[in-house]
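Peer 1: sharing a model prediction with you, sequence too.
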Amino acid sequence: MSLVTAWTDDRAPRATQTVLTEALALRYGETFAVDPSTQGLDRLAAMAARGSHRKFADRPVDAELLRLLCAVAFAAPTKSDLQQRDVVIVREPELRRALDGLVAGQGWVARAPVLLVFCGNNRRQRQVHAMRGLPFANDHLDAFFNAAVDAGIALAAFVTAAEAVGLGACPISAIRNEAAEVARLLELPRHVFPVAGLGVGWPAGEATVAMRLPTAVTVHEDRFDEAGTEAAIAAYDARREAAQPYTTHRLAERYPDRAGYSWSEDKARQYSVPERAGFGAFVRAHGFDLT
């Protein structure tokens, strides 16, 4: 039985505990103590063993189910109850083709049955000020940041809700590569901006449980601590290469091949060339003061 499907069957609490501990061990290369009496182990197991889906069955997703999932996602936390996040469900075929073309380097997007675009929305807050006749006194970087974080939280909540009903999903950050064109196509007004797309559908096959950096690198107590980070990343590189080796090497035409192509090599190559350098200019042109 795979980690991805194990929690959907009838099982004893011990079985769920096993799924959770195995998924965490695969993710992090660590052992976690899991009390079998802990409430919600089935939900924790599902979250720990999840993976993104880029292959989908030729089966439509019901419009009412999408609406339900959006409502559940927007129940997620939002800064100060400001609710600065919206989603655009892209249905119109011509519009969908145009958006698919903007991320043509990711061919799977065009095959996803559903495309959503999650947006930060600081416009509505400004409209509320106009309605109430009060000044908007926070026209600075935090206004943009709060809306972006709200949209990210909503996207994560939508993914969790979608996976709970059996759907698969994968975020599409490349939607920001052409943020101005996305805003034009979706007719996003000033102070509303794309944060990420999301491909959604009924999975065709199981997702891969991607390994993650060990928690010794990412979880801190009391103060930020980088002691041992390089050694931990090197060990993670080796563990990931042994179990989930990269099948292609990024920017192979630019950089000479090295033995043991690793996560750190891939990520260093990715950010060794400019990416979305114009996004700040788009955000400013879209009405935000980022000081």
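Peer 2: Perfect, I can see it now.
Peer 1: all contacts plus neighbour counts: C-alpha atoms, from now on.
Peer 2: Noted.
Peer 1: what is the neighbour count of G166?
Peer 2: When neighbours are defined as other Cα atoms under 10 Å, G166 has 13 of them.
Peer 1: which residues touch the nearest residue to it once chain neighbours are set aside?
Peer 2: Excluding the flanking residues, the one nearest G166 by Cα to Cα, 6 or more residues apart in numbering is W202, at 7.0 Å. By Cα atoms under 8 Å, 6 or more residues apart in numbering, W202 lies in contact with F56, A57, D58, R59, P60, V61, G166, L167, G168.
Peer 1: what do you get for A137?
Peer 2: Applying Cα under 8 Å, 6+ apart, no residues qualify as near A137.
Peer 1: using the three-state scheme, assign it.
Peer 2: coil (DSSP: H, G, I helix; E, B strand; the rest coil).
Peer 1: let's bring in a second one:
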Amino acid sequence: MPNASIADLIEDRFGVRIDPGSDVPGEETLARVLARRTHRRYADRPVPEPLLQTLLACAFSASAKSDLQQSGVILVRDPAKRATIAGWIPDMPWIAQAPVFMVWIGDSRRIRRICDLRGKPFGNDHLDSFLNATADCALAMQTFILAAEAAGLGSCCISAVRNHAQALADLLEMPKWVFPVAGLCLGWPDREGFISARLPLSLSVHTDRYDDSRLEEEVDGYDRRREARNPTPPEKQRDRDLYGTSPAYGWSEDKARQVSHTERDNLGPFVRRQGIGLE
């Protein structure tokens, strides 16, 4: 949507008109965030190393819980290692094709080593420590994504790397207290892509208490809006051999089918093997 207003971008994404008026502070940045999209197809053009390092500096300028800075990233530059990861996830060829591929990590190791260096005990070996490192990593990764998009680059998160958490940790030599959060492809987009419609704000924004009393009608409306824009052909419906073909297929049917299959139930044991307490 070239030259779209903030109100247009919100309506396109959420199906509701919110007009902040003219002369909005930071309008260009807000519009860029509202227009952001995932890219899985990249031009055959490298990302200059100084630009990549600048984007990483932006990433690690993100908020960090109590300034503990428990996030990190591993740039996967070894062709053999990249090919191995791509081979684990063959339905995502962009892992092999992107000019840059990286794995974002939660790093609870650094602070524990610092405690040892300073002769202090680490007194937080429990679930909240895991959540803190994960949140730090997610904040840094999203900041990287937004910085990359501001520079004209596109990206695609790869949560499927966690399907192979132990093998990935072995391949990338992650020591105890370090764990993968997501992969990320990066490159110059070779096409514009499209803005993905999101659930209505009324389902995500709550005031004073959690309220999903209108879930059914809001999701039904969202399904219709999303399918009207990007219809799902019957042959693209998920798990037709198990669930058949639905005449009213939409986001909710697709996601219900997706999560009906157990996935990554070995992640907890892996994290524990990395030495992180989850109690």
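Peer 2: Now that the structure is in, tell me what you want to look at. All values derive from a computational prediction rather than experimental measurement.
Peer 1: can you tell me which residue in structure 2 aligns to the residue nearest to G166 of structure 1?
Peer 2: With TM-score structural alignment as the criterion, W202 of structure 1 lines up with W188 in structure 2.
Peer 1: top of the contacts of W202 of structure 1 by neighbour count?
Peer 2: Counting by other Cα under 10 Å, top hit in the contacts of W202 of structure 1: G168 with 27 neighbours.
Peer 1: isn't that residue up against F158?
Peer 2: No - counting by Cα atoms under 8 Å, G168 of structure 1 stays clear of F158, with 10.7 Å between them.
Peer 1: can you pull out the helices in structure 1?
Peer 2: Counting by DSSP state H, one finds helices in structure 1 at the ranges 13-28, 41-48, 63-73, 93-102, 108-111, 123-132, 141-164, 179-186, 215-218, 229-243, 263-270, 279-285.
Peer 1: wait, what's in contact with the nearest residue to T208 of structure 1 once chain neighbours are set aside?
Peer 2: Nearest residue to T208 of structure 1, sequence neighbours excluded (Cα to Cα, 6+ apart): G51, at 5.5 Å. Residues in contact with G51 of structure 1 (Cα under 8 Å, 6+ apart) are V4, A207, T208, V209, A210.
Peer 1: L82 of structure 1 is nearest to which of the helices of structure 1?
Peer 2: The closest of these to L82 of structure 1 is helix 123-132. By Cα to Cα, the value is 7.2 Å.
Peer 1: quick check: closest non-adjacent residue to L198 of structure 1.
Peer 2: P171 (4.3 Å).
Peer 1: residue in structure 2 matching the one you found?
Peer 2: Match for P171 of structure 1 (TM-score structural alignment): C157.
Peer 1: just confirm that match contacts A182, I think it does.
Peer 2: Yes - under the criterion of Cα under 8 Å, C157 of structure 2 is in contact with A182, at a separation of 6.5 Å.
Peer 1: now structure 2: which of the contacts of G51 of structure 1 match?
Peer 2: Counting by both residues aligned by TM-score structural alignment, their matches' Cα atoms under 8 Å, the members of the contacts of G51 of structure 1 that carry over to structure 2 are A207, T208, V209, A210.
Peer 1: of the residues you listed, buried ones?
Peer 2: A207, V209 (16 or more other Cα atoms under 10 Å).
Peer 1: sitting in strands, which of the kept ones among the contacts of G51 of structure 1 do you find?
Peer 2: If you go by DSSP state E, the kept ones among the contacts of G51 of structure 1 have nothing in strands.
Peer 1: which one of the kept ones among the contacts of G51 of structure 1 is nearest H220 of structure 1?
Peer 2: A210 (22.0 Å).
Peer 1: number of residues surrounding A231 of structure 1?
Peer 2: 11.
Peer 1: what's the match for it in structure 2?
Peer 2: A231 of structure 1 maps onto E217 in structure 2, by TM-score structural alignment.
Peer 1: distance check, A133 of structure 2 against R272 of structure 2.
Peer 2: Between A133 of structure 2 and R272 of structure 2 the computed distance is 14 Å (Cα to Cα, to the nearest Å).
Peer 1: and the two? Which one has more around it.
Peer 2: Set A133 of structure 2 next to R272 and count neighbours by other Cα under 10 Å: A133 wins out with 27 against 13.
Peer 1: surely R272 of structure 2 meets N266?
Peer 2: No - look at R272 of structure 2 against N266 with Cα under 8 Å: they stay out of range, at 10.2 Å.
Peer 1: what do we get in structure 1 for R240 of structure 2?
Peer 2: Aligned partner of R240 of structure 2 by TM-score structural alignment: A252.
Peer 1: same check on E173 of structure 2?
Peer 2: That one, E173 of structure 2, aligns with E187 by TM-score structural alignment.
Peer 1: give me the neighbour count for R229 of structure 2.
Peer 2: Neighbours around R229 of structure 2, by other Cα under 10 Å: 10.
Peer 1: next one: N163 of structure 2
Peer 2: 16.
Peer 1: measure the residue nearest to it when sequence neighbours are not counted to G277 of structure 2 for me?
Peer 2: The shortest distance from N163 of structure 2 to any residue other than its chain neighbours is 5.5 Å, reached at R264 (Cα to Cα, 6+ apart). From R264 of structure 2 across to G277 of structure 2, the span is 18 Å (Cα to Cα).
Peer 1: nice, that's everything, thank you.
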